[in-house]
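Q: Take a look and give me a structure for this.
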Amino acid sequence: MPVSPQAYRPETAILTLGPAFYDPVEAANFPQTILRFRNDRAAAEVGLDGLDDAEWIAHFGRFTPLAGTLPQPLALRYHGHQFRSYNPDIGDGRGFTFAQMRDDRGRLIDLGTKGSGQTPYSRFGDGRLTLKGGVREILATEMLEALNVPTSRTLSLIETGEALERGDEPSPTRGAVLVRQSHSHVRIGTFQRLAYERDEEAMRRLVRYVLTNLYGEDGDDPVRLLTLVVERTATLASRYMAAGFVHGVLNSDNINVTGESFDYGPWRFAPTWDPQFTAAYFDHAGLYAFARQPEAIHWDVMQLAASLRLIAESDPLIAALQGFAERYQVAIREALLWRLGVRPRGETEDRTLVQTLERTLRATDAGIDRVFFDAFGGPLPDHYDDAWNDLRAALRGYIPRKPRTHPYWHREAPCSMLIDEVEAIWAPIDAADDWSALNAKIAAIRVMGEALA
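A: Okay, the predicted model is just below:
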């Protein structure tokens, strides 16, 4: 058990929702459990950093229950729009909620899995995760955390000794099971299922659960809940844009009602400010392209509003939903100024700066990471030519939010996470079981995070 008993605060809040929200399941019995990654920084926030490796593997590879929390894994039930088509036949198909606890800020945290075996919602899937998919999720969550995006954390990755067949990577490929540390796994799709089934009592219970346990508020007011979700998801959309991140699959079952990003499949970071850049090879229409992400998230929140009509009047829900655009405009200014490393000056000046920044990035086709790295704290270096004069002028008068004294700013190039880098990290793991590139990248990302924080 944890050696941090004062920090470990187990919870079972999800059980108050009742069995209509989940199905008890069993984890797969894997041939092997080889520990590949443990996130002690995240584990310390919930009192689990004191587990030795054998205990870690027992809990996060064999899923021995953690003391005081859920006695059995729970596969959550939900529906969702997938590329705008409604699907009532989904739910946790290769994962489950394994435990709940409070973190060092008092937030309710779920430990959820990916690749832990089949559930009633697996359909024709094997319920497994490829090792490469797990490595990619580590990289996504570490990079997003450093770039100030609300995100789940990859707590653990354990190789399972299985050979998996996949159509989108060379097969057979190695299997793994991942544990995610997240501020809830309640999705917009969780509400959609109850609306689909016309279950008013369960809908009120879910609203109360989210307000009480995830937002720390009393009551069961669906309009208040929608208002909070609008604020959080608009902020999430703005942080995606400032990070240059493309999630790839912003379906309504992939939008957490706390506004915390999770479930990373075909994600990518855009090399340049290209509005049409997509992450998923199957997103032929560009529905979830880089610049369309705020629209996509807003559309998903509209589905939450539609679901809440089961227990609320339309007019106040519509009024709450209309706050998304205004909140996004404020949030994108905050997010881009944060990444530029400057303090706000005022709405007019800040709006001008953001518009100039986006216009210049598009016109010059410059690397996103490079520009933010060079511009951090205000002035642009002299090697930026006349095409950057408008941005240089817009930055004039801004005060740095912190000095460029951290060693990170003495690097020749910024820390980035483009697709070629991801493949270069995976290649030695695949060929020679060499994890040094991954470990070095995680360390570099965390150094960047310290410099930006």
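Q: all contacts plus neighbour counts: C-alpha atoms, from now on.
A: Fine.
Q: Show the contacting residues for the spatially most central residue of the chain.
A: In the chain, the centroid-proximal residue (C-alpha atoms, centre = their mean) is residue 261; its distance is 2.4 Å. Contacts for residue 261 were tallied using C-alpha atoms under 8 Å, 6 or more residues apart in numbering; they are 149-152, 236, 255.
Q: cool, and residue 434?
A: Residues counted as contacts of residue 434 (C-alpha under 8 Å, 6+ apart) are residue 428.
Q: Tell me where the longest strand sits in the chain.
A: strand 153-164 (DSSP state E).
Q: For that strand, buried residues please.
A: 153-160, 162, 164 (16 or more other C-alpha atoms under 10 Å).
Q: One more: stretch 177-195?
A: Result for stretch 177-195 [16+ other C-alpha under 10 Å]: buried residues 177-195.
Q: chain center to it: distance?
A: 12 Å (C-alpha atoms, centre = their mean, to the nearest Å).
Q: quick one, strands of the stretch 51-200 of the chain?
A: All strands of the stretch 51-200 of the chain, identified by DSSP state E, counting those that start in this stretch, fall at 74-76, 80-82, 85-87, 97-102, 108-114, 129-130, 153-164, 173-182.
Q: Next, the second sequence, to be compared with the first:
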Amino acid sequence: MTFTPESAFALLGPDFADAVDPADFPDLKLRWWNKRWAREIGLGELTPEQIADHFGRFDRPKGYPHTPLAMRYHGHQFRHYNPQIGDGRGFLYAQMRDPKGRLLDFGTKGSGQTPWSRTGDGRLTLKGAVREILAAEMLEALGVYSSKAFCVFDTGDQLARHDEPSPARGAVLTRLQHSHVRFGTFQRHAYEEAPDRIEALIDHAIAHYYPDLSGLQGTEKTARFLEKVCAASARLAAQWMAAGFVHGVLNTDNLNVTGESFDYGPWRFLPTYKPGFTAAYFDENRLYAYARQPEAVFWALQQLAIALLPVGEKDQLVDVLNTFPDIYTREMTAAFCARLGVAVQDNSEDMVKAYLAFLLASQLPFEAVFFDHFTNDPGRIKAAARDYTGPEYTAFAELFADHTPVRPERLGHACFARENPVHMTIETMESAFAPIHERDDWSTLHGLLDDIAQARADYDLGRGRTGFLPEQGETW
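A: Next up, the predicted model:
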């Protein structure tokens, strides 16, 4: 694979982003380099100094003509509209093509102030960067369509933070994902009464993410674009639920047009199945609690539809939105079956409901129950030292026994020799960062990342694809 630079977003013009300069960091130390994805996109041969040039000092890649761009957007933050936001501590550094020719973004976090920083310093703590790495790696292992933590540098900065012990060590992160075009990107241009810009954004998204819609015109184009985003977002919400993941901040500026999970701030994974479990300490009303995430995504889609009205037709857009519940139910059923390692069949939706009822009643570790039941091996389930009894379990087990295992040979892989699965509860994350904070010891983190990589390979929930955007019509 040869690195192929691209500059698609910059061609939209100055109304969509602001050229910015990266911060000048006092001391760069490479802490994370995603070797696997670097190889995939043609950057596997970079030297340490070249990595520092491109992802620490943000010198432009060879052949890339544009400076970093702080993207402009608005958004509903906890359902309150905010017209004062945009890329405040990151920018679109560069774009390229993935192995299948699809557009990819390098986006940053902690790279310095921009016109949208407001009172912020534009920086990221080292702990925040480690959290991004762990969330992205764990989600990918569990079959979620996620951005990738591509590179992290310790910057030598000392940062003041109210939610971490200060001074906190600084870091700069580069993430790799297919799109940073958010729902809030459309909202900004609707707010500014600029239908021509909304149309340009739709055309940009169709050209680079949904080319099968090319040739459509007028309100039909708008409706079919929303249909694509609606289906992708329903799939993402379902994947989060099957992973036991709580994003924490599902504002309209944190959801994008490809239905890709990104921007990991106050995330959590469920320790046990608790529908009201929240990730953000400031989410006092539990707006983005685990079980409310599909509702939050649907509400955000409604705001996107409102932003599309200047170039759309209301009844068409409403009809598209009305498809979300059925798509979500179908995708959730598929996602839970994938996590259990069984094929979807006619009674799978009932099986998933029974599974959740058992998880709620038993309060067994969320990840462990999936691990024990993967590919429906009765001997393995029986041997697990957990309390698989009671009426709720009986109801689930009867339905589950009827399901056909998918690739049961995966149980012979290394990660299934463990007594317990790798998981990412808050305690796991904190225990990985503590040695870094206390004595700059990264061995615990790297050991955990090795375990996650093993689980990703052994579960193989992406079915061995090289690209991380599902093909048209493909499910996880």
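Q: gap between the most far-flung residue of the first structure relative to its centre and residue 380 of the first structure?
A: Going by C-alpha atoms, centre = their mean, the residue of the first structure most distant from its centre is residue 386, 37.5 Å out. As judged by C-alpha to C-alpha, to the nearest Å, residue 386 of the first structure and residue 380 of the first structure stand 11 Å apart.
Q: can you name the residues of the second structure that the longest strand of the first structure overlays?
A: Strand 153-164 of the first structure corresponds to residues 148-159 in the second structure, going by TM-score structural alignment.
Q: Am I right that residue 147 of the first structure is in contact with residue 243?
A: Yes. At 6.1 Å, residue 147 of the first structure and residue 243 qualify as touching, with contact defined as C-alpha atoms under 8 Å.
Q: follow-up on the earlier one: closest to residue 105 of the first structure out of the buried residues of strand 153-164 of the first structure?
A: Residue 105 of the first structure lies nearest to residue 153 out of the buried residues of strand 153-164 of the first structure, by C-alpha to C-alpha, at 15.3 Å.
Q: Could I get the contacting residues of the closest one?
A: 42, 138, 141-142, 145, 180-182.
Q: nearest to residue 319 of the first structure, of those residues?
A: Once C-alpha to C-alpha is applied, the member of the contacts of residue 153 of the first structure that ends up nearest residue 319 of the first structure is residue 182, at 29.5 Å.
Q: Now for the corresponding residue of the second structure for that closest one: which residues touch it?
A: For residue 182 of the first structure, the aligned position in the second structure is residue 177, judged by TM-score structural alignment. When contacts are counted by C-alpha under 8 Å, 6+ apart, residue 177 of the second structure is found next to 104-107, 146-148, 260.
Q: Check residue 146 of the second structure too.
A: Counted by C-alpha under 8 Å, 6+ apart, residue 146 of the second structure has contacts 136, 139-140, 177, 260-262, 468.
Q: so the residue lying closest to residue 153 of the second structure once chain neighbours are set aside, which of the three states?
A: Among residues not flanking residue 153 of the second structure along the chain, residue 30 sits closest, at 4.5 Å (C-alpha to C-alpha, 6 or more residues apart in numbering). Look at residue 30 of the second structure: counting by DSSP: H, G, I helix; E, B strand; the rest coil, its state is strand.
Q: Residue 69 of the second structure - how many residues pack around it?
A: 24 (other C-alpha atoms under 10 Å).
Q: Same question for residue 90 of the first structure.
A: 18.
Q: Can you find the partner of it in the second structure?
A: Looking across to the second structure (by TM-score structural alignment), residue 90 of the first structure lines up with residue 85.
Q: which residues touch its match?
A: Counted by C-alpha under 8 Å, 6+ apart, residue 85 of the second structure has contacts 72-75, 116-117.
Q: let's go with 7 Å and repeat that
A: Neighbouring residues of residue 85 of the second structure by C-alpha atoms under 7 Å, 6 or more residues apart in numbering: 73-74, 116.
Q: re the thing from before, okay, the contacts of residue 177 of the second structure in CSV with distance to residue 291 of the second structure next?
A: Listed next are the contacts of residue 177 of the second structure as CSV, based on distance: C-alpha to C-alpha, whole Å:
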residue, distance to residue 291 of the second structure
104, 31
105, 30
106, 31
107, 29
146, 20
147, 22
148, 25
260, 19
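Q: Among these, name the buried ones.
A: Buried members of the contacts of residue 177 of the second structure, scored by 16+ other C-alpha under 10 Å, are 104-107, 146-148, 260.
Q: Out of these, flag the one nearest to residue 17 of the second structure.
A: The closest of those, once distances to residue 17 of the second structure are taken by C-alpha to C-alpha, is residue 107, at 13.2 Å.
Q: In CSV, list the buried residues of strand 153-164 of the first structure along with distance to residue 214 of the first structure.
A: Shown next, in CSV, are the buried residues of strand 153-164 of the first structure (distance: C-alpha to C-alpha, whole Å):
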residue, distance to residue 214 of the first structure
153, 17
154, 20
155, 20
156, 23
157, 26
158, 29
159, 32
160, 33
162, 36
164, 36
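Q: Check which residues of stretch 289-298 of the second structure are buried.
A: Counting neighbours by 16+ other C-alpha under 10 Å, stretch 289-298 of the second structure gives 289-294, 296-298 as buried.
Q: Give me the aligned partner of the residue farthest from the centre of the first structure over in the second structure.
A: Per TM-score structural alignment, residue 386 of the first structure is aligned with residue 390.
Q: Give me the distance between its match and residue 150 of the second structure.
A: With distances taken as C-alpha to C-alpha, residue 390 of the second structure is found 45 Å from residue 150 of the second structure.
Q: Kindly report the same for residue 346 of the second structure.
A: For residue 346 of the second structure relative to residue 150 of the second structure (C-alpha to C-alpha), the value is 40 Å.
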